[in-house]
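Trainee: My questions concern the predicted model and sequence given below.
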Amino acid sequence: MKKKYINSLWILSALFFISSVQAQTKITIENTEDAPVISKHIYGHFSEHLGRSIYDGLYVGEDSPIPNTDGVRNDLIKALKDLQIPNLRWPGGCFADTYHWRDGIGPQEDRPTIVNQWWGDVTEDNSFGTHNFLNLCEVLGAEPYLAGNVGSGTVQEFSNWIQYVNHDAGSPMAKLRKENGKEESWDVKFWGVGNEPWGCGGNMDAEFYADIYKQYATFLTSWDKDAKLYRIASGPSGDDYHWMEVLMKEIPPELMEGVALHSYSVIDWNDKGPASDFTEDHYFATMTEALKMEEYITKHSAIMDKYDPQKKVGLIVDEWGGWYDVEEGTNPGFLYQQNTVRDAMIAGATLNIFNNHSERVYMANLAQAVNVLQAVALTQGEQMILTPTYHVMKMYTVHHEAQLLPVNFESPDYTYNGKSLPAVSISASKKDGKVAISLVNIDSKKENEVELDLGELDVEGMTATILTSDKLQDHNTFENAEKITPEEFKDYKLRRGKLQVTIPPFSVIVLESE
């Protein structure tokens, strides 16, 4: 009897030990010479006239005691430069289809005011306009991405804006620009033809917008065959595959260089949940929505491939990110929310998806740059803090313009309340003889062990950085601005071309070859 009891204990202990050991996930990284290059424009940003995004975010005015360059905060300029921001979208969003660009040029005291009907019904004084934005892009070294007014504008107005910013001389709009102090043109390449026409941009159906787009695109020209415009049609939201089908079928390829996709990680539009004081129910539901990006891009790409097998038209995910209830005591129309480790999980996993689909995804724009939605920076008077999302974007700069290294693996599951999601995501690239690997584990409790086969890549040594914290709800504050920052990571081994990594729960890791 005693012997049986001891044997039973041993068996139970062994079973417990086996169940507690984390199974290792095998990942193969391929060194494929014809793999696509990951466009740096995938790491773009978005700044709309919304809440405190422009005013009190980017722009404080030249007379502000806050150190600034032409009215734009110097601390934010430095932060965005350090992020190697490749492009910046402006002035909207929904605001774009109420914006008339001539209201924002000339002496500031002469500019008319309007009411921002979409975002808080506040007065917009147009003190930040075309010159301010395009000059800022020059300072940042970023490509401007201008969203034109289709909903309440005209073809002539849009065409004149292009002429104003791009035509060197000999036209009325170039003359007007010179009178306003800018002798040389800015040569803006990226132009969005309206925004969300299925909603705030006019409540159109796909067929109607396709016709409107063709009309506008016909008159959007650059006058310089060597500086062709990149015209971006307003595409679908999420899983509206009909919208994509209509645009790809009806718009001739010579009139469209890109088509936009919008997708936010929203649990419920009527009850989005808190930004920082959230439960695991909220977290799992948010990540479920975020990871749908893989399905959306795959299915939209398949439609695009049917009409554009050469992949000449880029998929432009120019609005993405987490969207929650606003912080208590703030204007509901300002969309100000905190940014936690959960947002780092959204950012890391989403960017991995974009990288792995870089044969079709050419550009993406996180919504938004400062003080709105999943911002990379938050400001309060003279203070500015960088968010976990900022740090992920900076860690991933190693992928800019690098050649994709395709990966093959089956992710372990993150299981909660009987439902499962892929716990681990990865993307890899090579540039200038160096390999970069980004890993994300969204599991709220379990670490995950992975083994990466680097045999084809001739990697002899690596360095690594990790972003994580004690709790998913952790975030940087104005009282503790560096609670969450990247740290050196050492829980990995590289032996004979095999890289073994233990990824802690809710963490982002980037490894680089030496």
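Mentor: All right, it came through fine. Numbers count the residues shown, from 1 in each chain.
Trainee: rest of the way, CA atoms for contacts and neighbours
Mentor: Noted.
Trainee: For the helix or strand where residue 211 lies, what is the distance to the chain centroid?
Mentor: Counting by DSSP states H and E, the element that carries residue 211 is helix 206-218. A distance of 26 Å separates the centroid of the chain from that of helix 206-218, by Cα atoms, centre = their mean, to the nearest Å.
Trainee: what do you get for stretch 144-159?
Mentor: Using Cα atoms, centre = their mean, the offset of stretch 144-159 from its chain centre is 23 Å.
Trainee: which residues touch it?
Mentor: 87-93, 96-100, 134, 137, 188-195, 197, 201-202, 215-216, 219-221 (Cα atoms under 8 Å, 6 or more residues apart in numbering).
Trainee: which of the residues you listed are buried?
Mentor: 87-93, 96-100, 134, 137, 188-195, 197, 201-202, 216, 220-221 (16 or more other Cα atoms under 10 Å).
Trainee: Would you double-check that residue 435 falls in a strand?
Mentor: Yes - under DSSP: H, G, I helix; E, B strand; the rest coil, residue 435 sits within a strand.
Trainee: who touches it in this structure?
Mentor: 428-429, 457, 459, 512-513.
Trainee: need the helices for this structure, in chain order.
Mentor: Along the chain, counting by DSSP state H, helices occupy 2-20, 74-82, 130-140, 155-166, 172-179, 206-218, 241-250, 280-290, 292-307, 341-356, 388-395.
Trainee: Which of those sits closest to residue 500?
Mentor: With Cα to Cα as the criterion, residue 500 lies closest to helix 2-20 of those, at 18.5 Å.
Trainee: So which bits of that closest one are buried?
Mentor: For helix 2-20, it's none, nothing buried (16+ other Cα under 10 Å).
Trainee: any idea how far residue 396 lies from residue 487?
Mentor: Going from residue 396 to residue 487 by Cα to Cα, to the nearest Å gives 14 Å.
Trainee: try this one next to it:
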Amino acid sequence: MKIPSLAGAVLLAAVTAVLPSSSGASAAAAADTRIDIDVRAGLATVSDTAVGVNHAIWDSQLGTPAVSDLLGDAGVKMLRYPGGSYADIYHWRDHTAPGGYVAPNTDFDTFMAGARRTGAQPMIIANYGTGTAQEAADWVRYANVTKGYGAAYWTIGNENYGNGHYGSAWEADDHADKSPKEYAAHVVAYSEAMKAVDPTIKVGAVLTMPGNWPDGIIGAGDTGTWNQEVLTRAGSAIDFVDVHWYPGGSTPAETLTRTAQIQDAVHLLRQQINQYAGTGASRIGISMTETNVEVGRNTQPGALFLADVYSGLLAQGVFTVQWWNVHNGLGTVSEVAGETDYGDYGLLSSGNCNADNTVCQPALNTPFAPYHALSLVGDLARAGDRFVGTGSDNGLVSAHAVRRTNGDLAVLLVNKDPDAAHTVSLNYQGFTPASGAPTVASFGNGDDAVSTAAVGSASTQTLEPYSVSLVTVRSGRTESGSPKAPGQPSATVTDRTATISWPAGAAGLKYEVFRQNAGVGEQLGETTGTSLTIGNLQPGRRYTINVLARDGSGRQSQASPPLTFTTGTPATSTCTVKFRDVNDWGNGYVGSIDITNNATAPINGWTLAFTWPTDWQSVSSGWSATWSQEGRTVRVTSDAALAAGAAASVGFVGNYSGPNVLPTVFTLNGTVCTGA
């Protein structure tokens, strides 16, 4: 978490459209960007806790009617308390945080009164660093038995990997043993004590986001990473995992590219949960309870990042995303895209000044730019609605879409170009828009509020530079009488085939299987049965599919829940490759590759090739062969002979600046090898 300065703490004691008030770019201009939206590509359903923010006990405005109403107006449905790292020094019973500042009127009951006025559920952080399981259980008793608050979500600690075990220490931890093994043991004890009081609560454990420190690092005396150890030892005792994401970036442009990492990061995290958490791991949810930027926190880069990161995470099934923070205090003042940025992690102004009063923030509770983006996300992501697949052919324009329960479509478009407007064409798959101008709510660089108007058309809109717009497109057809969406599919996978199965629906239905593909779905086949085998797949490729049902009248259902699977490598081959990450330090690692010749004849000279799954991975150096990289493709070449049945080993130093998705498919002289 990001803690304010002491002075600040004490003082705190689709289609997007150009609106008429903007620069005047015409909605009729020729489109330079194509946006595809495929309602057949069903993603996650929006939870009733989706849009969240953090509250902190050093914020004197916590729970005030003015703040509660601002958060309610923005669609906030979850509030986290008592505030990041303060949670590990906070004692709820006497409302103290030894070593920290506690503002008046920020106790738990005040927080709950504010949450109720906002219309938000609480997420409470139990004190792990300096507290006990009994203290946490007593808090559950007070909240849900004595007061009847019905507080469902409880996390054990905050960023507890930052306790010095990996070399950096910012999180309070009085335990002599700082290891993930010790944390996991206490998570089990906390969960048992808390659920003995109220078995209906959900308990979360702190993990690290893939691609963020200390992901990949194995500490002294450990047998695995923080995530592996915690999930293996405490997976059966938890209901969700809790991660934070501060992606960094030295410029706004660099920061705004980092949201491209979301899908891979969530995929890796879900993969870790499924691999290590034991039986029933699929029940474990994911919460993102802190995120923010380092450049442009109060100005348009922060707003654009917020719109992208909330939408991207929620679409991937994260059940709540929470900004850090409501108020935080004045930081380093700069100018970003022509606007004053106060370096403040807060959504709302703290109204404070620097030490010599030469720079002051706007009046207390004035919304900063990210607040307005939050309000657009709050309108986009309504409980029960469903994210659907989108694609953009312009790296500076991102799109997110939600299918309303009434059949309408809401499209959030983010123009990350600070200098140019972009006119977009909106192309629909499986959706027919109604005629007439859609309703467009937009927030541009330097604006004081969101503007709303009926502009443009359902097929063409223009986005101002550095803007966020929410376009609501009415459906042009009725959905009444359509079949129900099929249930969750499953898959049996080889290297080149996948047999997809799903629960049977009503009699007389035909089922269609679609692959998600950047907003333009590809139909892979259809059947009147409840399974379909798909061929011609690529080894080691990740696929996401949906199943839809169609009745005899041609009416199509909404999409099934998504199914993501990765094809394997051949069961047998003339070569076998074993890839290992043998020593990781958080943004790089030593990799080892063992190559075995399974053929009956020697190989006189060989080339091993593989492709990195992402753009942020590379080879820094290699040994025992000649290494080269072009784009994502790596080639390892040797003139040496590899005898029948013999093995060779090569190694390299790899770099990564995001989630490190390891390659699984290797070819030896063009032949796909079996993975070991």
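Mentor: Structure's in. What do you need? Just so you know, these numbers come straight off a predicted model, no measurement behind them.
Trainee: if we can go back for a sec, what packs against the helix holding residue 211 of structure 1?
Mentor: strand 190-193, helix 241-250 (3 or more Cα pairs under 8 Å, 6 or more residues apart in numbering; DSSP states H and E).
Trainee: what does that helix contact?
Mentor: 155, 193, 197-198, 231, 233, 242-243, 246-247, 250-251, 255-256.
Trainee: now do stretch 91-110 of structure 1
Mentor: So stretch 91-110 of structure 1 is in contact with 46-50, 90, 111-113, 116, 118, 126-131, 146-153, 157, 161, 180, 194-196, 200-201, going by Cα under 8 Å, 6+ apart.
Trainee: Same question for stretch 308-317 of structure 1.
Mentor: 232, 248, 253, 256-263, 301, 304-305, 359-365.
Trainee: how about the helices of structure 1 in CSV, adding distance to residue 450 of structure 1?
Mentor: Conversion of those to CSV gives the following (distance: least, Cα to Cα, whole Å):
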stretch, distance to residue 450 of structure 1
helix 2-20, 16
helix 74-82, 31
helix 130-140, 38
helix 155-166, 50
helix 172-179, 57
helix 206-218, 44
helix 241-250, 35
helix 280-290, 21
helix 292-307, 21
helix 341-356, 16
helix 388-395, 20
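Trainee: what's the most buried one of the ones you listed?
Mentor: helix 341-356 (a mean of 26; mean count of other Cα atoms under 10 Å).
Trainee: Would you check the span in structure 2 matched by it?
Mentor: The aligned range for helix 341-356 of structure 1 in structure 2 is 300-315, by TM-score structural alignment.
Trainee: Just give me the mean distance for the matching stretch relative to structure 1.
Mentor: Here the mean offset of stretch 300-315 of structure 2 against structure 1 after fitting is 1.2 Å, by mean Cα distance after the TM-score superposition for structure 1.
Trainee: which residue in structure 1 lines up with residue 398 of structure 2?
Mentor: Under TM-score structural alignment, residue 398 of structure 2 pairs with residue 424 in structure 1.
Trainee: and what of residue 159 of structure 2?
Mentor: Match for residue 159 of structure 2 (TM-score structural alignment): residue 196.
Trainee: quick one on the thing from earlier: with distance to residue 500 of structure 1 as added columns, please give the helices and strands packed on helix 206-218 of structure 1 in a markdown table.
Mentor: Output for those, formatted as a markdown table (distance: least, Cα to Cα, whole Å):
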| stretch | distance to residue 500 of structure 1 |
| --- | --- |
| strand 190-193 | 42 |
| helix 241-250 | 40 |
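Trainee: Which one of the ones you listed lies nearest to residue 319 of structure 1?
Mentor: Among these, if distance is taken as Cα to Cα, the winner is strand 190-193, at 12.3 Å.
Trainee: Superpose on structure 2 and give me the mean offset of that closest one.
Mentor: Looks like 0.7 Å for strand 190-193 of structure 1 (mean Cα distance after the TM-score superposition for structure 1).
Trainee: what comes into contact with that strand?
Mentor: Residues contacting strand 190-193 of structure 1 (Cα under 8 Å, 6+ apart): 143-150, 213, 216-217, 229-234.
Trainee: Residue 457 of structure 1 contacts residue 31, doesn't it?
Mentor: Yes - here residue 457 of structure 1 reaches residue 31: they are 6.6 Å apart, a contact under Cα atoms under 8 Å.
Trainee: And the match of residue 398 of structure 2, how far from residue 128 of structure 1?
Mentor: 42 Å.
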